[in-house]
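In: Okay, structure incoming, though there's no sequence with it:
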């Protein structure tokens, strides 16, 4: 037996789950078809916030569990990629949030002078903003230090993965890949497009997301760049940046912060959020050969937000 747990998927959900399992004393291997910097997770913005994720009650708990971890990791920002950054969520009110909101320190209604023109309400908060390429590399390093390994492997079935690994516990963190692997037709892509520009002096993040619209407006100051967004195009599989969408993203962000309109474009990114009807699947079952299969996928646009909470829940199922 090469390891008693095999985690399938090398994005933030897979790596975080693998770290939790390895640090609990398990021997863990991660198989991923692509390196971490080529996963959907690497494209993420990535601001901690329970956005587009269900079931709401569980998601709130998972998000708060993760928040506490990120708050600790922010003490080593250069190493972990996690910083606590202030900003504004426009068009949101405390009354419209779940019970989790009462446990986010400093989250409050924004005053009139704290909102951009055109917005009548909003919230202010200082919450984790994560540089995902740095964070994914840190997670992989932490896993290796705990005795785990990461391999680039293509998996076509759970039976194949179990037979080739010899593992008695498999954890399915394949994100959108679970649509074919499980198979689970309730999974669908929600395409997100970003524009990276030189930062013209923006120090706070901003979001204005209409759940009923495919167009969102946000900008996140990351080291060496300002990340502009975005889109939420359901059932769109294309990973090619759309020039018109990119121009519209810049224009929307420039209406909030005019200097963004003149910022030099550094690049474009597209990712497919793994949305699932009914929300996150965190369940377990037995494979025909007796191995335990744990599912941890379907996190939509909030994988980073709930990664540690879901990882701990998945690890508890491993016994």
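Out: On my side now, so go ahead. This structure is a prediction, so every number in the text was calculated from the model and none was measured.
In: switch to C-alpha atoms for all contacts and neighbour counts from now on
Out: OK.
In: which residues touch residue 69?
Out: By Cα atoms under 8 Å, 6 or more residues apart in numbering, the residues touching residue 69 are residue 308.
In: which element is it on?
Out: helix 56-73 (DSSP states H and E).
In: so when I look at residue 191, I'm seeing a strand, right?
Out: Yes. Counting by DSSP: H, G, I helix; E, B strand; the rest coil, residue 191 is found in a strand.
In: how close does it get to residue 170?
Out: According to Cα to Cα, to the nearest Å, residue 191 and residue 170 sit 28 Å apart.
In: Also residue 265?
Out: According to Cα to Cα, residue 265 stands 42 Å off from residue 170.
In: Between those two, which has more neighbouring residues?
Out: residue 170 (28 against 16; other Cα atoms under 10 Å).
In: isn't the more buried one right next to residue 286, touching?
Out: No. In this structure residue 170 lies outside contact range of residue 286 using Cα atoms under 8 Å: 9.9 Å.
In: Take this one as well and set it beside the first:
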């Protein structure tokens, strides 16, 4: 299914984290610089009497506080992802999250501004919180939505680059070629092409939000399912649950390393190390013989 030449997705992996961090840092840096310049121009044009250093402090403090909250949004969208088929159900959850995000953003930037103003021998007054927070939230809700859409759009592109798995569906005509309750193969779509992956070739599976990543020969193929849902469709003689978020193919287990905590570490033949909780450790040892 895979050629020997590394794909763009594989070549990108060593640089992925640096790119992701750099993207957000540069985005907020550019926004802070641009907004500082325009704010200073407005101050001079309207003769508002603020010092030159004040607008950059306002914008930089806002950018720093928002940048610090990006990892929280990334985590939150993994737990409650937004897709075209669930956005109505997710909307109330993310509206509440946007209020929390705005409150943390405002608290962070006000704390930074107070510290900088104090270093200059001045006092920063945010104003009446109930009124000023309402004003800030009207801006923050758009910023929050922009971060969520950017994160989800990036994940969508990544899934298309690496390939996305799905169960074989019922054919339009005739009986299915294999039992749908326990499929022998999975359909993988990758950049407009389709491949069939044998279920027995799956080395291990990991839950990730609304997806379960299928590990096949060094590649991860996300399948839209819960870990419990896909577990019910796999051969119980070959696949075993080892942790709340992991399932391992016994044919690809190299060794099991007990830990002092009562848990274990499962070493796979591909070099991966998977966690095994004490809840599933006994079953794994029994099944592995």
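Out: All right, it came through fine. Here the structure is a predicted model, which means the values were calculated and not measured.
In: How alike are these chains, TM-score-wise?
Out: In this superposition the chains share a TM-score of 0.24, using TM-score structural alignment, normalised by the length of the second structure; 126 aligned residues with a Cα RMSD of 6.6 Å.
In: what about residue 227 of the first structure, helix or strand, and which?
Out: strand 225-231.
In: try residue 15 of the first structure
Out: helix 12-23.
In: Equivalent analysis for residue 12 of the second structure, please.
Out: Judged by DSSP H and E, residue 12 of the second structure forms part of helix 8-46.
In: before we move on, what about residue 266 of the first structure?
Out: Residue 266 of the first structure belongs to strand 265-276 when assigned by DSSP H and E.
In: That strand - contacts with which helices or strands?
Out: With contacts taken as 3 or more Cα pairs under 8 Å, 6 or more residues apart in numbering; DSSP states H and E, strand 265-276 of the first structure sits against helix 40-43, strand 187-197.
In: try it again with 6 Å
Out: strand 187-197 (3 or more Cα pairs under 6 Å, 6 or more residues apart in numbering; DSSP states H and E).
In: follow-up on the earlier one: could you pull out the residues contacting both of residue 170 and residue 286 of the first structure?
Out: Contact with both residue 170 of the first structure and residue 286 is made by residues residue 293, according to Cα atoms under 6 Å, 6 or more residues apart in numbering.
In: and residue 141 of the second structure, what is it in contact with?
Out: Listed by Cα under 6 Å, 6+ apart, the contact partners of residue 141 of the second structure are residue 98.
In: which SS class is it?
Out: Judged by three-state DSSP, the three-state class of residue 141 of the second structure is helix.
In: now swap in residue 166 of the second structure and tell me
Out: strand.
In: ok, it - how many residues close by?
Out: For residue 166 of the second structure, using other Cα under 10 Å, the count is 16.
In: I figured it hits residue 187, correct?
Out: Yes. In this structure residue 166 of the second structure lies within contact range of residue 187 using Cα atoms under 6 Å: 5.3 Å.
In: in the helix holding residue 69 of the first structure, what's buried?
Out: 56, 59-67, 70, 73 (16 or more other Cα atoms under 10 Å).
In: now, the most widely separated pair of those residues?
Out: The most widely separated members of the buried residues of helix 56-73 of the first structure, counting by Cα to Cα, are 56 and 73 (25.2 Å).
In: how near is residue 79 of the first structure to residue 226 of the first structure?
Out: In terms of Cα to Cα, residue 79 of the first structure sits 20 Å off from residue 226 of the first structure.
In: Who has more neighbours out of the two?
Out: residue 226 (24 against 13).
In: any idea how far that one is from residue 305 of the first structure?
Out: 20 Å.
In: before we move on, what about residue 108 of the first structure?
Out: Counting by Cα to Cα, the separation of residue 108 of the first structure from residue 305 of the first structure is 19 Å.
In: Neighbour count for those two, which is higher?
Out: residue 305 (30 against 16).
In: you'd agree that one is in a helix?
Out: Yes. Applying three-state DSSP, one finds residue 305 of the first structure inside a helix.
In: surely it meets residue 61?
Out: No. At 10.7 Å, residue 305 of the first structure and residue 61 do not qualify as touching, with contact defined as Cα under 6 Å.
In: Quickly find the element holding residue 94 of the second structure.
Out: If you go by DSSP H and E, residue 94 of the second structure is part of helix 87-119.
In: for that helix, packing partners?
Out: helix 54-79, helix 129-162.
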